[in-house]
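Trainee: Sharing a model that was predicted from the sequence below.
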Amino acid sequence: MLQVRLLGCFALEQSQRDQSAVLGRNGRRLAAYLFAYPNRSHRRDKLIDLFWTESAPDQGRTAFSTALWKIKRTIGASGRQMALHAVGQNVVLEIAKPAIVDAHRFASDIEVALSASCADSIRPAIELYSGAFLEEFDGDWVLEERERLEVLYVRALTLMMRQAANQSRYEDALCCARRILATDPMRESAQRATMLLYTLNGQRGQAIRQFERCRATLREECGVDPMPETRSLDLMIRSGAVFERIPTLLNETFGTGG
C-alpha cells in the first residue's frame, strides 16, 4: 500500500521505498499539494501559476502535463485507494481513505482526542508527527498548513504535559515541555512551565539555566527580555520563595490546585 508522508520531508512510500524522486522538484511540489488538498477540484491554470511561475506559458503547460502523467503512473500501483483525474481545466486527486496521508491522519486523530480531552488517546497520534509539514518546501500554502498542524501538535503536547504534571509525573511533563519548546522556543508559557517542572523535579539548577536559555533566545531572535512573569518566576526559584507558592503556581501553570 502506498503511504504518503507530508510531515517532515515529502515521500510516497511503497514497500519502504520513496517513489517520489522520479517526479522532479516541481512535480514533487505539485503532488504534495494535491495530497494536502485531496478530493477537491483544482484549476489547471492555478496549479501551473503556483509551481511553474518562472516558465513561459507553453513550457509551463507542457511541464505540468508531464508532471501529472508521472504522478498518475507513480500512484497507479495503489489500486482503488486513490486516482488522479484531469478533465478539461480541472484536476482532482481522489483518495478513498485520507488516513493513508500522515498529515490527515494526524490532524483527525488529534482533533478527536482534543475534543475528548483525553491525553491517552493523544499519545499515539502525536507520534505520527515526524516533523514540520513539508519542511523542505516553502510558499504561502505550505506555511499556512504548517502553522495549523503545529498548533494542533502544541495543543496536544500541552494537554499531555498538564495531565502529567497534575499526576506529579514531572519527568514525563518535562518531556512534553521540551518538545513544545523544540517547536516554538519563543513560547514563554512553555518556558515557565519547564522552569517550574525542573524545580518540582528537584533540578533547581536546570530551572535557572532554562531561564538563561530563554533570555538568550529572546534577546537574539527578538531583541527583547523575558516577560515580567518569567523574570518573577526566575527570582522566586533563585531565592527559594517558589516553594511557598507551589499550589498557586501549579494552578496558574497547569490548572491544578496541587
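Mentor: Yes, it's here.
Trainee: drop to CA atoms for contacts and neighbour counts, all remaining ones
Mentor: Fine.
Trainee: which residues in the stretch 1-150 of the chain form strands?
Mentor: Under the criterion DSSP state E, counting those that start in this stretch, strands of the stretch 1-150 of the chain are mapped to 3-5, 11-14, 17-18, 41-43, 82-87, 90-95.
Trainee: Comparison target below:
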Amino acid sequence: MTKVLKMSLLGPLQLTLDDEPLHNLVSAKGQALLCYLAVNGRSHSRQAIAGLLWGDLPEADARRNLRGVLMKLRQVVAPYLEITHQAIAFNDQSPHWLDVQAFSQQVAAANMESWQTAIELYRGDFLEDFHLRDALDFTAWVQQQQMRLRQQAITTFDKLIDLHIENKTYEKGVQLSQRLLALDNVREISHQYAMRLFALQGERGRALEQYVLCMRLLQEELGVEVSTETAVLADTIRSGKLHLERLHEPQVLVPPKPTFSRELSKKETAVSPQFIAGPPISQPAHFFGRETILKRLFNLLRTRPLQNAAIIGPRRSGKTSLLHYLKNISTASPAKLRPNQRRDWLIQPQQYHWVFVDFQDPRLGSCSGLLRYILTQLNFPVPDVCDIDQFMDVMVDHLYQPSIILFDEIGVALERYPELDDAFWESMRSLATNQVDGNLGFVLTSHAQPYELAQHSGLGSPFFNIFGYTAVLGPFTDAEARSLIATSPTPIPEQDIAWMIAESGNWPLLLQILCRERTLSLEEGETGDQWRADALMQLQPFIKLKDAT
C-alpha cells in the first residue's frame, strides 16, 4: 500500500512520508523540484526544469544535474512522480496532501468555517526561508506564489473579521486582527480593524494605543501619515460615537496626493500603483527581474578597487529604474520590500555612497554645476570656485569610503554639453583609477556603447575604455514576467497572462501597461475582450521596443 506524501509549503517547508520527515533524504534541489511539480500540476520538459533549477549552467551540465536529482528522488518518492525521457510531472493520483491546494479550496468556499480552516493552514509565506543558490527562475516563481497566496490569506482574514464584527464576537475578531498585523504591520486597514474591535468591546484606551502605533509604524517604515479615514476613525473612537459597520475595502497606502483642479473619476483612480508605466521605478518593491545583471553589477562593487560598468539598452527598457534599484535596495527597510526580496548584495551597504546624475537635467550640463552637485551629494565641502582641479583636490582629501557615481543617459551629456569635454572625462578617469585608492566607481546608462557615443561626438577620452562590464537590457524571462503579473491585487486569468506575455514580448514597460489595463478592467467588473483593444492602443507609442528584441 502506497504511503501518504504530505507537503506543507505555507511557512517553513515540511515534507513527510507517512509522518516520517524527508528532508534528510532529499536534497534542496530535489525538494524544490517536488514542490514545483506538485503546485504547478502539469507536465514539464526536462529542458525547462533544468533551466529552472540550474539556469546559470550550460544546458548539458544542467541536464546532468537533473538526472542525478531524479535518480535520488526515485529512490524515495517514485510513486509520486511521472518521469519519461522527455518530461516530468507530479502524479496527482497518488495518495498525497498539499496544503497549498487545500488552502485555495477553503478560500474559495463561501462560508466562515472554511475560511477559518484556510487561515489555520496559512502558517507563513510560501516556502518561507527556503533558498536555492543560482536558481533565479525558481526564486522568481517562489516570489510569485508568495504574493498570490499572501494576498489570498489577507483577503480571507478581512472576510472573517468582518463576520466577527457583524456577529459581535469581538474577542475572536481582535485575535484575528493581531494575526493579520503580523502578516503586514504597515497595512493601514489592518490597524483600522484592530482599533474598531478594541473600541467595540469597550477598550477605548487600547484602540487609541493602536492608532498611535499605526502612526509611528507608517512614519518610520514608509515615511507617510495615516489616511484621513484612519484619523477620522480615531476621532470617532475618542468621542465614543463608533457605530457598528463593516470596514471599507482596504485602500492602497500612498503618500498624500496633490490637489487637483477637478475631482478624478473612479476609473481614473482605481488602477493599483503596483504597475508603473512611464516614470522610472524608484521604490525597490516595484522592481522586478534583472537578477543575473544585478548579481554581476554588485560583484563589481563589493571589493576595492571598484570596477566600472555600462548598462546598455533601447530607450524605455528600464535602465534608469535599474540605477535607482542599485542605489536603494541594499539599505531599504525589509518592510518596504516584497517577501524574501533579496537585499544582501553588499557586505556593509551603509558604508557606500551613491550619487545619481540625471543628464537630462540641464543644470548638470555645466562643468561647475555638475561638480558642485557631486560634492554636495557626497556631503563634501564645496569650494567657492569649483573647477576640475579644485574638485579633484576635495575628492582626494575626503573620499575614503566606496562611492559610486551613476551617470544616467550619458549620451545626452556627450551630445548637448560642450563643457564636458575630453579634459573633463580624462580627469574623471584619473581620479577613479589612480588617486582615491579604488574607492570610486562609475555605472552609466546609454542606448549604445559609450565608446561609440564618444567617437560619434568627436571625443577620444580614455575614460570610455574603463568600462569592463556591459549589461545589455532585453526583455524579461517568462518567470520574471509572471512574477510581475502576479502582483495584481485581482488575480489575472491564465489565458490573459499568456496573451500579455505574447503581446508585450516580455518587455517590462509593455507588461506594466498591459497589467495596468487588465487590472483596471477586472476592478471595474468588465467582461469580454474590449480591454485588450484598449490595451493595444496604449502600447502603440512604445511598440518599437519589440523590434529591439
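Mentor: Good, I have the coordinates. Nothing here was measured: the structure is a model prediction, and the numbers come from that model.
Trainee: circling back: kindly reformat the strands of the stretch 1-150 of the first structure as a markdown table containing distance to Phe243 of the first structure.
Mentor: Formatted as a markdown table, the entries for the strands of the stretch 1-150 of the first structure read as follows, by distance: least, CA to CA, whole Å:
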| stretch | distance to Phe243 of the first structure |
| --- | --- |
| strand 3-5 | 46 |
| strand 11-14 | 50 |
| strand 17-18 | 53 |
| strand 41-43 | 59 |
| strand 82-87 | 58 |
| strand 90-95 | 55 |
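Trainee: Give me whichever of these is most buried.
Mentor: Across the strands of the stretch 1-150 of the first structure, the average number of neighbours (mean count of other CA atoms under 10 Å) peaks for strand 3-5, which reaches a mean of 22.
Trainee: so which of the strands of the stretch 1-150 of the first structure comes closest to Leu143 of the first structure?
Mentor: Within the strands of the stretch 1-150 of the first structure, the stretch nearest Leu143 of the first structure is strand 3-5; the backing value is 16.6 Å (CA to CA).
Trainee: how about the strands of the stretch 1-150 of the first structure, which one is nearest Ala165 of the first structure?
Mentor: Proximity of the strands of the stretch 1-150 of the first structure to Ala165 of the first structure was assessed by CA to CA; the nearest stretch is strand 3-5, lying at 32.6 Å.
Trainee: Okay, buried residues for the longest helix along the second structure please.
Mentor: When the second structure is scanned for its longest helix (criterion: DSSP state H), the result is helix 136-167. Of the residues in helix 136-167 of the second structure, those buried under the neighbour-count criterion (16 or more other CA atoms under 10 Å) are 136-165.
Trainee: follow-up on the earlier one: determine which of the strands of the stretch 1-150 of the first structure approaches Glu171 of the first structure most closely.
Mentor: Evaluated with CA to CA, those place strand 3-5 nearest to Glu171 of the first structure, the distance being 30.7 Å.
Trainee: what stretch of the second structure does the closest one fall on?
Mentor: On the second structure, the counterpart of strand 3-5 of the first structure by TM-score structural alignment is residues 6-8.
Trainee: So which residues of the first structure form helices?
Mentor: Using DSSP H, helices in the first structure cover 24-36, 44-51, 57-75, 102-115, 119-126, 140-166, 170-183, 188-200, 204-222, 228-239, 246-254.
Trainee: helices or strands next to the third one in the packing?
Mentor: For helix 57-75 of the first structure, the helices and strands in contact under the criterion 3 or more CA pairs under 8 Å, 6 or more residues apart in numbering; DSSP states H and E are helix 24-36, helix 44-51, strand 82-87.
Trainee: what is the orientation angle of it with strand 90-95?
Mentor: Angular relation of helix 57-75 of the first structure and strand 90-95 on a 0 to 180 degree scale: 20 degrees, by axes from the mean of the first three to the mean of the last three CA atoms, to 10 degrees.
Trainee: which residues of the second structure does helix 57-75 of the first structure align to?
Mentor: Going by TM-score structural alignment, helix 57-75 of the first structure sits over residues 59-77 in the second structure.
Trainee: Report the mean deviation for that stretch after fitting onto the first structure.
Mentor: Its match in the first structure and stretch 59-77 of the second structure itself, once the structures are fitted together, sit a mean 1.8 Å apart by mean CA distance after the TM-score superposition for the first structure.
Trainee: any idea how far that stretch is from the chain center?
Mentor: On the basis of CA atoms, centre = their mean, to the nearest Å, stretch 59-77 of the second structure sits 31 Å off its chain's mean C-alpha point.
Trainee: That concludes my questions; thank you for your assistance.
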